[in-house]
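In: Sequence first, then the predicted structure:
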Amino acid sequence: MSVPKRFFTPLPGTPIHQLAIKPIFDALKPREKFYAHYCARAAWHGSRIIMRQVSPESPYIFDFIMDLYHACNGKWDTLVTQCNITSEELERFLEYAAMFLCNLGNFYGEGDQKFIPNLTAETLQRLSSISKKTKESLDKIIGPLLAVPPFNLGYPGKSAQSGYYPGTELMSQKEIAHVSEAMIEHSVGPENTRVRKLIKDGKPTYHLLQASAETGVPTNGLHELANDISIVRGDHSLEMSKICSDLTRAKEYVSNSRQTQFLELYIESFSTGSLEAYQESQKAWVMDVSARVENMMGFIESYRDPAGIRSEWEAMIGISDPGETSRLKRFVESSTFIIRQLPWAVDGVNDGKGPFEKSLFEAPDFTSVHALAVCGSVVFEAANLPNFEYIRETCGFKNIVLANRLSANNNPNLPMPWVDPSELKHFRKSTHLVRFLTTAVHELVGHGTGILLSETAPGIYNFDQENPPISPLNGKAVTSHYLPGQTWTSVFGNLAGTVEECRAILVSEYLMDNKDLLCIFGYTNTSEITADDLLYTTYLNIGVDGLQALEHYNFENEAWGQVHHQAHFSIMKHLLQDGGGVIHISHDPNTSTLTVHIDRNKIISHGKPSLGGYLCRLHIWRCTADISSCKEFYEPMCAVEGIYEQWRQIVCSKPRPRWKFTQPNTFVDGETVEYGEIRYASQRAVWQMGSLTLPTKFLSIPRQCRQPRIHYQMTDTETPPLDTVFGDFVKNEEEEYDVEELAEPWHRYRTQDDPKTTDDQYVHYPIRLGEVLNERYLVEHKLGFGGGSTVWMALDLRDKKNVALKVMMTPAEWGENEIRIQDEIIKNVHDISHLVIYTATFFLPRDNGSRHRVLVYPLMGPCIDLPTLEKIPMATRMSAARQLLESIASLHQAGILHRGKQTIFYSLIIS
């Protein structure tokens, strides 16, 4: 079946979420800021590694985007005339570029489907004509850039490809297994490797490419695993060298010896390719509890390798949120009690946890962080690491949730086509809360439970081999376990990731009726959103997530693109088949609609037992290395056929916009580290944010992209000279206009208790370009100021439009008088069409207890002062004059007098 190429182009207007972190970052000590800065730089040096792991063309697509950026000096609009393309074509390219940068490759990080620009080859050729370099860059990639198939990542073939098996010679699954067997025999880990097939003298040979800064023969002397398999060090050598360099700089600013230890082991591993050093680093990292700046990086998750064993580079640098972390710690303290509620628990055995749990559950570190840098193909919500089972069992593990990523789920504009309109209000109000709670349970209890019954060494077992535990599935003693050298991933292969995620998801959903657990987070039978409300929404989510997952199933390959979505679909399918009617999907083929319905009365009686049965199966099979039973049950549960294929077609006909995340950056300025966030008011600036997060040799950071410094935060106390330019665009050393250095005269920013304040009563609120006010309005530009307020242009992140913010000075009477006057106008003036009326209002608090009233207005055009009028046609001036008189007359008729007669009080509307 041929699939139109339009299904592979990014949807325009995809959601944008800013990973805001400024207040958290500002609270760091100077030493911690430097540590975070160099760790973040090290993290981002891995961006090209990810691109290379995705597809051979991805690094060159990145080069093409960067070459275009430099060719037009970042002035994207000039490409329209210089390259003879339309504005719409330019926007389509920038949409593609932004999506590429956010996914670090030309395949979606979520779902692994390929995406291509919504442009013809001819248009791309015209776009590249701006310079010789851009033309050469495009010539390298024009074919694979637009080619479909491949449709998705997977085993290399006609319809799928994988960067883990590079080269022109395609590897079969049998050949990949052959290399894996040799690696197991020689105890060579797969996580930081790729495999290239070559033909030599008519016979296949295999190069095991090992990521390391160093090249040459491995330090242990092991060069060949077999006659046809050789280890080749130095994969991603340049990037690994840069990573090690910045980690070395980060070592100068550590807070404790544990951080020194794991950074040194990181450097050893990334330099030499030693996975043993990396595993040792994870032992030290786990012991760095309650870190103010959290650091995780390496080849971590194997989701995108079709064989399920090779891992993608991933790095996250985050700053802990003490308030949210304390609440999570209370949850951790109750974890042992919660584990006893799981379906395999047995009273009187192993302290009530049953024989399929560790005898001692060491409560792990559970931290809520705000991400400063996430270098990965997806911006994940949470992590439970390390993945090495023996480290988890002997040293423990960490749970980390990303607060500024989870906040994106609370977006009222996200489409929700599978929810009944009558339930939409309730669902929008509670679904993000359920996602936070299930994420917390998923990481701590889901991934944190279970013991792999193993022969850890010949003749040595971590369970009673003479009296094996009784399986709750059949009431008989278990007959299988892990043999020496076997791991969870080596036994379960490409099923390992999805089965483990399915198990963890099921744990979180199974426990959502636990009132004691929900009470920890403030949800009871009397809270505004009750515990029962959250339980009901959990089951609605099961249906919604299961349907939406179908978007990530590739019909041509009969393969799932992402392990979490595969798991969500299987849970929905199981509940439909085994849940006794607790869930129902209504399907109207005539209108192509699908709607999830939940029978609230059957959640406890039918839904919970069904989820528990599925969960118990997966858990026992995982603990006992029973891959055959698991495969026999799980694969049919993930099959998309019959009615499910009809549903998939409907889901794919209503594609969900993909997220784009904008991330901050940091810069060393002398003895300080400065924080920057990109201002975005259009797709071009969103792309610019994507480029900001990739500090490679191909990218320079324009000064105008940096967060402007506001002097009220500086340590010096000297008043600037009176002739200092404030609130204007000023020229930098390249004679280009830079952003405002200051927005208001110095004295206006002083707090009321500052002895240098010129007027101890009337004070303006200090605004920074790029900050988000009231969690909604992104400040972009200074419009002006008057005697009682400052006025700013801002982007309304919810409604996706620009507005004007009028920030009143203190005392509060200034704002209240303004509100009263406006309310009188609304109440008494019959026609307010020519008057500027506020649309919303909120307060900005200050440390001294005062607060500033903010009024939100529609964004207007320039005022009709003389310089403006001289550029306006006479007919437009006459129309403006008439409207001005009409508006004044309407005020007079309501008994309201407008005293301002200057032209600066009257503005034009820009259409």
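Out: Received it, and whenever you're ready, just let me know what you need.

In: hey, let's count contacts and neighbours off CA atoms from now on
Out: OK.

In: which residues does the closest residue to residue 690 other than its chain neighbours contact?
Out: The shortest distance from residue 690 to any non-neighbouring residue, by CA to CA, 6 or more residues apart in numbering, is to residue 101 (5.5 Å). By CA atoms under 8 Å, 6 or more residues apart in numbering, residue 101 lies in contact with 62, 687, 690, 691.

In: Scan this structure for its longest strand.
Out: strand 365-375 (DSSP state E).

In: List the contacts of that strand.
Out: Here strand 365-375 has contacts from 19-21, 24, 40, 43-44, 46-47, 286, 289-290, 294, 314-322, 324-325, 328-329, 332, 397-405, 444, 663-665, using CA under 8 Å, 6+ apart.

In: Okay, buried residues for it please.
Out: Neighbour counts over strand 365-375 (16 or more other CA atoms under 10 Å) mark 365, 366, 367, 368, 369, 370, 371, 372, 373, 374, 375 as buried.

In: what kind of secondary structure is the residue positioned nearest the centre of the chain in?
Out: Geometric centre of the chain, nearest residue: residue 379, 2.4 Å, by CA atoms, centre = their mean. Secondary structure, DSSP: H, G, I helix; E, B strand; the rest coil: residue 379 is coil.

In: Can you report how many residues neighbour residue 409?
Out: 17 (other CA atoms under 10 Å).

In: Oh, that last question was meant for residue 553, not what I typed.
Out: Neighbourhood size, residue 553 [other CA under 10 Å]: 26.

In: Residue 617 too?
Out: Residue 617 is flanked by 20 other residues according to other CA under 10 Å.

In: which residues sit in contact with residue 192?
Out: 210, 211, 273, 275, 299, 310, 311, 312.

In: Would you confirm that residue 194 contacts residue 164?
Out: Yes - the criterion here is CA atoms under 8 Å, and residue 194 meets it with residue 164 at 4.7 Å.

In: Against that first model, consider the following:
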Amino acid sequence: MLELHVRKTMMLHVFIVAASLLDILTTVLGAPEKSKISAKDASIPDDLSAEVNKFGVPRDTPIAFLDGIQAFNNLQPIEKCRVHHISRASWTGALIDLYQTSAESPLIFLLLQNLFRSQEISALKRTATEACKFQQEDWDSLLVYVAAFYDNFGNYFTYGMKKFVPRVSSSKLECLINSTAALAKQAGESASSLQSLWNKTKELIYQLGSRHQSLAFGPGGITTYFSSNCNASDATLVKDFMVSKNVEAWNSRVIKTFDTQTGQPKYEIRFASALATGKAVVVDELKLGVAIEYKGASFTFTRGDFKQLLVRVNQQLTQAKGCLASSLEKQMTDELIRSFRTGSVEAHKNASRFWVKNKNPVIESYIGFIETYQDPDGMRGSFEGWVAVVDKAKTAILTSLVNNAEKFLPLLPWPREFEKDKFLKPDFTDLTVITFGNGGPPAGTDAAINIPNYSEIRQNDGFKNVNLGNMIAATLSAKPLQYLSESDAKLLQSHRKLVFDTIVGLHELLGHGSGKMFHEFANGSFDFDISKLGSVGKFGPVKNWYKPGETFETKFGRLGSTLEECRAETVACYLGLFPQVLSIWGINRTAAEQHSYMLWLEYAIEGLEGLIQYTPETDSWGEAHDQGRFAMLRVMIESGVASVKSLTGADGKPDLLVSLDRKRIPTDGKKAMGEFLLGLNFYRSTGDVEGAKIFYDSYTSLKQPGNEEHIKWHKIVVERKKPRPLVVQPNTVIASDSPSACQTIKGAQQCFFEVHLKNYDGTAEGMIQSYLDRYTDTSLEKDLLDLANTDFKSFWI
């Protein structure tokens, strides 16, 4: 009887929360309205079309659970306190990713939260089955779509930048929305907001017109880093203007309008901050709200983007200050708060400098506008926040790699002058991730990070490498081996974790951590001596360098992301041939040759699988790492090491087989990979964008004659594509009404709220429940709706 009473009480609470949220949304949205998208553009499939099947989320998408319970339970109360508040800050800030993905993503998020909060999932399934004729595959398709949406914080995959849609017809989904609304009305609840959200989003959920299929500049795609009336030419003009003012774009978006009288284009460059522009405001020596003329256009810097969310982020960071371990952590947090409050990039750089100096902490965390993969211009960062516990035992191996790095750097194929003047030893830690708040958290060999991304800090102050150990473990088993012989597959599968560890370590520390960039400064000085550089093989003498105000990001734009990832991957591939390097992982000289073979096998199949991210119609790539890995496969093939054979698979369908000439890897393979790596580093060091593009396109642009076979491979790997795993993450929960978890700190007892870690099943239902539990504040959802409506017209296509 007690259990029945508790369940009834919980259901009543659910309906009360849903009712209050529905009332709020109804006030903002008003009555349901017909979408303003024309029938010509809508193309909503009533029955599933081939296009929907192509872009639908596969029902067999693997879903893993991120296990961090043991590491969390071993923490002291002050450490659990810190993990909780930074987790809450990270998850709140991650909602910004919705707005950085598509105009409709925040509204779809609200729709899904309301739909699945309206009743328990089992009851919702019963409604779908009985009232809307859902078959089991329809229901499974809906759940996996919702799980993918939550995992990516939007309706585009962050890995590959392609749109995804439900594999259930819009008529059935609409029936479920209406039936749920009808049940709410029967219970005396308002339901118009649920239907209004559906009416605003239903066309855009299923829209698969040519512009809606991927994230890119128009007319080939969509982006919300720029208003919908911007294209690549606008981005170039904005970039030139920002470079002229020595302003970086990390936390900004661009909105283009026109003067109503003169027709002059006007660009608002809006920085993310909790504070609005105000009068005569100066941030980082930049005056806001003042129009500046440049090349026939008007530019104005403003701030206040995502202010509702950043206010909440700072509230959590402020609470985290009460449970920090060191003065460096407090200084870092103060600068983070200042950055998010004012929009100052310089404050975030200062926070990053303190973070780099904070050696060997128990808890690692980083938060801000970090990775630029999603911006088609490659300059603006998506919001990301994470917190993790350091695994001291596994970190010992990575520390050994750091301590030997200065011995290994001279093995790289470029002259000493192309290496940093001094190697600044970073922390390199293996982490048990508790929270990774960002669309599509890293997985597999990508589950490691080298940060900060500010090039001048990396070169002058240092950086950190972090290996997301439990993220790799969670996703590795869901990453099947393809395109190998039975013997090669068996060999690689049995050693794959060690191969991954080697790749990740070398990629992050000696890949991203190596190489110098040549700069000229405003006072006319240089950080290099051109007379000592000489000629670098076939790439010739140095004729270019970074001028004052130029950075790697502003020079290379989106090309920079894939160029740098390819350089880091190639460093790992190249150094993986040296026994003294492999000994760090306990691989003796006898086993070194076989390990090198397996490492090259891994890169070869990942290069082939990477063709999934290539789009023949536009000769473009949707993912930076995969483009680079395919270039590496091309190097292997051209050196005579690798071959790809077309054949018929066991299922009777076209298949491919990758094989390597093991004996040629340490000779022809090493020489070719070294020459390729030298070129990548040369163009990065000198800032030679034109040379880099010609060089890189020769490996990755398939529109040129002679690539017909590669296009055939592309068709096969697309047909045999395996879905990328989704990851269900836990939630931290305050489990006491007052500070009751006590410990002695510096001779005095301090008490904190009891914090628990709530786990979920590695299923679509588990993913959905984790997000329902993660976001329960109805006022937050009102802020999300206000923010979505404010700029919808600027970004809606």
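Out: Received it, and whenever you're ready, just let me know what you need. This structure is a prediction, so every number in the text was calculated from the model and none was measured.

In: Looking at the contacts of residue 101 of structure 1, which two lie furthest apart in space?
Out: 62 and 687 (12.2 Å; CA to CA).

In: still on that earlier bit, sort out which of the contacts of strand 365-375 of structure 1 are buried, if you could.
Out: 19-21, 24, 40, 43-44, 46-47, 286, 294, 314-321, 325, 328-329, 332, 397-405, 444, 663-665.

In: Looking at the contacts of residue 192 of structure 1, which one is closest to residue 14 of structure 1?
Out: Nearest member of the contacts of residue 192 of structure 1 to residue 14 of structure 1, counting by CA to CA, is residue 312, at 25.3 Å.

In: Show me what the closest one aligns to in structure 2.
Out: In structure 2, the residue matched to residue 312 of structure 1 (TM-score structural alignment) is residue 382.

In: How many residues are close by that match?
Out: Neighbours of residue 382 of structure 2 (other CA under 10 Å): 26.

In: now it: how far from residue 457 of structure 2?
Out: Distance from residue 382 of structure 2 to residue 457 of structure 2, counting by CA to CA, to the nearest Å: 19 Å.

In: Same question for residue 193 of structure 2.
Out: From residue 193 of structure 2 to residue 457 of structure 2 the distance is 48 Å (CA to CA).

In: same thing with residue 94 of structure 2?
Out: Residue 94 of structure 2 is 25 Å from residue 457 of structure 2, by CA to CA.

In: re the thing from before, the residue nearest to residue 690 of structure 1 belongs to a helix?
Out: Yes - secondary structure of residue 101 of structure 1 (three-state DSSP): part of a helix.

In: picking that back up, which of residue 194 and residue 164 of structure 1 has more residues huddled nearby?
Out: With neighbours defined as other CA under 10 Å, residue 194 of structure 1 and residue 164 compare such that residue 164 has more, 26 against 22.

In: Quick one: map that one onto structure 2.
Out: Checking TM-score structural alignment: residue 164 of structure 1 goes with residue 225.

In: so who does that match touch?
Out: 100, 252, 253, 254, 375, 380.

In: Filter those residues down to the ones in strands?
Out: Using DSSP E, the contacts of residue 225 of structure 2 in strands are 252, 253, 254.

In: Need the contacts of residue 225 of structure 2 in CSV (columns: distance to residue 547 of structure 2).
Out: Shown next, in CSV, are those (distance: CA to CA, whole Å):
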residue, distance to residue 547 of structure 2
100, 30
252, 23
253, 25
254, 25
375, 24
380, 21
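
In: count of residues packed around the residue nearest to residue 530 of structure 2 when sequence neighbours are not counted?
Out: The spatially closest residue to residue 530 of structure 2, leaving aside those adjacent along the chain, is residue 542, at 7.4 Å (CA to CA, 6+ apart). By other CA under 10 Å, the residues close to residue 542 of structure 2 number 18.

In: sorry, back to before: and which of the contacts of residue 101 of structure 1 is nearest residue 174 of structure 1?
Out: residue 62 (33.2 Å).

In: Which residue in structure 2 aligns with the closest one?
Out: Checking TM-score structural alignment: residue 62 of structure 1 goes with residue 109.

In: The strand or helix carrying that match vs structure 1, mean deviation?
Out: Element membership of residue 109 of structure 2 [criterion: DSSP states H and E] is helix 105-117. Here the mean offset of helix 105-117 of structure 2 against structure 1 after fitting is 0.7 Å, by mean CA distance after the TM-score superposition for structure 1.

In: Touching that helix from outside, list them.
Out: Contacts of helix 105-117 of structure 2 (CA under 8 Å, 6+ apart): 14, 18, 98-99, 124, 146, 150, 153-155, 177, 180, 194, 197-198, 200-201, 205, 768, 772, 781, 784-785, 788.

In: From these, keep the buried residues only.
Out: 18, 98-99, 124, 146, 150, 153-155, 177, 180, 194, 197-198, 200-201, 205, 768, 781, 784-785, 788.

In: The stretch 101-250 of structure 1: strands as residue ranges?
Out: Ranges of strands in the stretch 101-250 of structure 1, per DSSP state E, counting those that start in this stretch, are 152-153, 160-161, 193-200, 203-211, 224-226, 229-235.
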